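In: One predicted model, sequence on top.
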Amino acid sequence: MKYFVVVLLCGLLSCTTQNLVKSESKPNIIYINVDDLGWMDTETYGSTFYETPNITRLAKSGMLFTNGYASAANCAPSRACLISGQNTPRHGVFTVSNSDRGHEKTRKIIPTPNTEDLADDNVTIAEMLKKAGYTTGTFGKWHLGDDPKTQGFDVNVAGANNGNPGKDGFFSPYNVKNIDDNKKGENLTDRLTQEAISFIKENKEKPFFLYLPYYAVHTPLSTTNALEEKYKEKGGNSFQNKAVYAGMIEAVDRNIGLILDEIEALNLKNTLIVFTSDNGGIRDISHQDPLRAGKGSYYEGGIRVPYIISWDGIIKPNTVSKTPITNLDFYPTFMDILNVEIPNKIVDGTSILPLLKGKTIEERSLFFHFPIYLQAYNFKTDDGRDPFFRTRPGSVIIDGDWKLHQYFEDNGLELYNLKTDVGERNNLAEVHPEKTAELLQKLRSWRTEINAPIPTELNPKYEASFIPNKFK
């Protein structure tokens, strides 16, 4: 009898161990990348205007990050960082289209040339996962080349080099490539979700990587009449009040709910879900107060974004992490989970797998490099350093509670303590010269290590006193 009990216990322990191993090995991975969704644009992060019950549902099932960052402040470079696992100086995608944005007479130096597409020889996160036995699919905005199938994806719906769906493009007939029209008036966010659900069903018996980069909530803003009327009647506040934008957020949230419902219906418990945005929200559309500025700026409003990660059985439900993370961290995290090695592949992030298990990771600095110009979106509302640009060429380091900006035109330095001044209003560079020098040295050392280009050539067309007509 004792022997039977011992055997039974061993069998149960063995079974439990196998289940634990199974639950952590080769999870399905769903990465939801909403376009231009700001840090404060969900109920989960504090909005009282936008309604996002399904995003809240996801947060309750997993871990919410309060200090999550995009690795760049606008679309293409942030996506290139995520997909390559490398910071902007390595792949050269610094912005969308040309780097000499804004009026030529307001640019003091010649910016670094921009690379518009992610090189095919860069081993992407999808190619890494395929090596681990995953089926890969992308549904939505790609923005890194003509076709993500050349960069590791088995399935591509609506992904090409365009950065938005174009005029009236959120409703069929669509303006984007690699998607067929089903019926006139169909909503693009709804359609991408249905394609994603079909992909899940087809691959439920094997590990899959589902990349779901919605075109929403990017401009041109567009929603249904019913949703627009709903939020007009609800009203907002001086920071968040655009009914069309609120309707787009609700549509995204409802579709995320459909994805979660499908995962539950198929009992795909071993599924790791990431929810985030590619960069900060456009401040003229939705303020991220107390954060300063928005998309295109390297103040917090342009790079701090929502992050929610859920993984049944691994991540403790309804938890919050204050540890800073960036989208550069997901490539090494997935490699860590799967024990995959890519010879000669350099990744610039850190595996956050320990965080997901309730442990800690070693403190590290976060770096951002933007050696180009990005013109103002709305100079009256951008809340940037000057009215002409959302950002001028420069670099940023975040180190603990401290954040240092360096601008290349005038070697301007701005030092902020994010713990006491998350709005970046009180420049402490002269108050704390030793801390400024320390962080500047770290920033310079990082740029040397990564071979980051620093523009120095003067622009002969620059006029210090010139003011474009629209700024007068």
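Out: Cool, the structure landed.

In: Could you use CA atoms for every contact and neighbour count after this?
Out: OK.

In: Spatially central residue in this structure, please.
Out: Nearest to the geometric centre of the chain sits residue 278, at 2.8 Å (CA atoms, centre = their mean).

In: Tell me who's in contact with it.
Out: Contact analysis of residue 278 by CA atoms under 8 Å, 6 or more residues apart in numbering lists 33, 34, 35, 36, 37, 70, 74, 75, 78, 79, 305.

In: can you rerun that using 10 Å?
Out: By CA atoms under 10 Å, 6 or more residues apart in numbering, the contact set of residue 278 is 32-38, 69-79, 82, 213, 295, 302-306, 327.

In: Among those, the buried ones, what's the PyMOL command?
Out: A single PyMOL command suffices to select whichever of these are buried according to 16 or more other CA atoms under 10 Å:
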select buried, resi 32+33+34+35+36+37+38+69+70+71+72+73+74+75+76+77+78+79+82+213+295+302+303+304+305+306+327
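
In: Put this next to the previous one:
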Amino acid sequence: MRAFTKIFHFTPSLLILFFLFSCNRTPEKSESKPNIILINIDDMGWRDVGFMGSEYYETPNIDALAASGMIFTNAYASASNCAPSRACMMSGQWTPRHGIYTVASSERGKSSDRKLIPVVNNAYMPEDNLLFPRLLQQAGYKTCHAGKWHLSDNPINFGFDINIGGSHAGNPGSYYPPYKNVPSLEAPKDDYYLSDLIMDKTLEFIKNTDTPFFLYYASYAVHTPIQPATELLPKYKNKAEWNGQNNEEYATMVENIDAQIGRLISELKNSDKLKNTFILFTSDNGGHYGITKQWPLRSGKGSYYEGGIREPLFMSWFGKVKPGSKSDAPVTNLDFYPTILDVAGIVKPENKILDGKSLLPVLTQNKTPEERPLFWHFPIYLEAYVKNDTTTQDPLFRTRPGSAVRLGNWKLIQYFENNDVELYDLENDISEKNNLAESNPAKRDELFKLLKDWRNEINAPVPEELNPEYKSASN
């Protein structure tokens, strides 16, 4: 995989933070169970942060935190849009096991453009699916959800003691009051930014919790609507574009969320909780291609090319994870469930199926994970965001029904409508420009068989019924 280089720039305060994480002291055995924080930013692309190379967006707090732990350069979401990615992460399971494939209906776009009847989408997480917050809660953790939930009407029903603004809504109606779609949050003044308020409430939780805690911080930002943090706009007005990134309003949202994470880290330091806190930072899917670019990755949110599923990811744990470390191993947010259980010292229930692997040996023992295939299944349609988008398979849809697999540096995508197959060598073609399906039939057939066998093994539904309203381009 192509390497990328980023020079870190630290202010004095950030150097202090980095030093705090860098001290080579192992926590005493008498310390309590570690606090656990999962930060899941909404729609933040692979290169929307400084530690992944962006020279347009300013994320000094996130960059310093990333430098304190291990960065994963080949990290993936298990789906290319919000709800299914979060469902996979929380359940530790591939999409066919819980049936959440998209947001709302799977019949997106014009019916006349859809050749197949897509699989019916499940809009709610099944209540009998054991999510990891419930296991943490049962193990004595105080659990808090802050921000976007999107999997049911109330996260309290899935293992959270406290809910700050979470519901089935996928985005706020506004980042300024009144915050439509965001329950039980009232602004202290008329122009109070939603991300600031969610962190206010989150810090109250941290300050008032003296037992081990789990915080799922999933602020609605930087999802649409794109509404700037107005006080930051002047600094981006004349800032030069970098690598396709030039949206000044979006840039203020990125910097604002970075500031909120800075507030969180400051509170953890001030309360002496940072040293015993495991922190995981990621995003739920690729960046919105009409707003931000992840070049050299192809496409964005909703697509199963790299720009839609590859994510920024790091994990930090004082005294346990070596600062400044890096892993190039392909990993997925399905790995979070078993990793968090290992960090908390919780044994997986025998009847719970997990499709990921714990990354704790990679983090703490510098072990190289065994090579394994990563799978995606999306038997649905997602209409295009950008008119005449040339980065997707066709300009009408971000994705059409299909499946994908990555093994080593090779990636294969199969589309069900016409059984089209695409094969890419990601080591030499990270932009997925050269389809090698015809020129390398041996590798194509190897991955195609692997993908079909996996679908059969987990009984993944494949749409086959033709749509009578479909009108082909030749008609």
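Out: That came in fine, so what should we check first? None of the values given here were measured: they were computed from a predicted structure.

In: Just give the TM-score of the two.
Out: The TM-score (TM-score structural alignment, normalised by the length of structure 1) is 0.92; 448 aligned residues with a CA RMSD of 1.7 Å.

In: What residue in structure 2 is paired with the residue nearest to the centre of structure 1?
Out: Under the alignment (TM-score structural alignment), residue 278 of structure 1 maps onto residue 284 of structure 2.

In: Ok, residue 376 of structure 1 next?
Out: Checking TM-score structural alignment: residue 376 of structure 1 goes with residue 384.

In: Could you report the neighbour count for its match?
Out: 19 (other CA atoms under 10 Å).

In: got it, and residue 290 of structure 1?
Out: 13.

In: Also residue 404 of structure 2?
Out: By the measure other CA under 10 Å, the count of residues near residue 404 of structure 2 is 22.

In: which residue packs closest to it, ignoring adjacent ones?
Out: residue 413 (4.3 Å; CA to CA, 6 or more residues apart in numbering).

In: Next, the mean deviation of the host helix or strand of that neighbour compared to structure 1.
Out: Following DSSP states H and E, one finds residue 413 of structure 2 within strand 410-415. In the superposition against structure 1, strand 410-415 of structure 2 averages 0.3 Å from its aligned positions (mean CA distance after the TM-score superposition for structure 1).

In: Can you state the residues of structure 1 onto which whichever helix or strand comes after that strand aligns?
Out: Following the chain from strand 410-415 of structure 2 toward its C-terminal end, the next helix or strand by DSSP H and E is strand 420-425. Aligning strand 420-425 of structure 2 against structure 1 (TM-score structural alignment) gives residues 412-417.

In: Same question for the matching stretch: list its buried residues.
Out: Neighbour counts using 16+ other CA under 10 Å place 413, 414, 415, 416, 417 of stretch 412-417 of structure 1 among the buried residues.

In: got the contact list for residue 42 of structure 1?
Out: If a contact means CA under 10 Å, 6+ apart, then residue 42 of structure 1 has 48-53, 55-56, 246, 249-250, 253, 306 as its contacts.

In: In helices only, show me these.
Out: Counting by DSSP state H, the part of the contacts of residue 42 of structure 1 found in helices is 53, 55, 56, 246, 249, 250, 253.

In: Those residues: which two are farthest apart?
Out: Distances among those were taken as CA to CA; the most separated pair is 56 and 246, at 15.9 Å.

In: one step back: adding distance to residue 112 of structure 1, write the buried residues of stretch 412-417 of structure 1 out as CSV.
Out: Formatted as CSV, the buried residues of stretch 412-417 of structure 1 follow (distance: CA to CA, whole Å):
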residue, distance to residue 112 of structure 1
413, 20
414, 22
415, 25
416, 27
417, 30
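
In: tell me the two of the residues you listed that are most distant?
Out: 413 and 417 (13.6 Å).

In: Need the overlap of contacts for the two.
Out: Common neighbours of residue 413 of structure 1 and residue 417 (criterion: CA under 10 Å, 6+ apart): 404, 427, 428.

In: and the alignment partner in structure 2 of the second one, what does it touch?
Out: Residue 427 of structure 1 maps onto residue 435 in structure 2 when the alignment is built from TM-score structural alignment. When the contact criterion is CA under 10 Å, 6+ apart, the partners of residue 435 of structure 2 are 412, 421, 422, 423, 424, 425, 429.

In: With residue 395 of structure 2 instead?
Out: By CA under 10 Å, 6+ apart, the residues touching residue 395 of structure 2 are 383, 384, 385, 386, 387, 388, 389.

In: That one matches what in structure 1?
Out: Matched by TM-score structural alignment, residue 395 of structure 2 corresponds to residue 387 in structure 1.

In: same deal with residue 54 of structure 2?
Out: So residue 54 of structure 2 corresponds to residue 47, using TM-score structural alignment.

In: Can you get me a residue count around residue 5 of structure 1?
Out: For residue 5 of structure 1, using other CA under 10 Å, the count is 10.

In: Please apply the same query to residue 433 of structure 1.
Out: Neighbours of residue 433 of structure 1 using other CA under 10 Å come to 12.

In: now do residue 458 of structure 1
Out: Neighbours of residue 458 of structure 1 (other CA under 10 Å): 13.

In: Which position in structure 2 pairs with it?
Out: By TM-score structural alignment, residue 458 of structure 1 lines up with residue 466 in structure 2.
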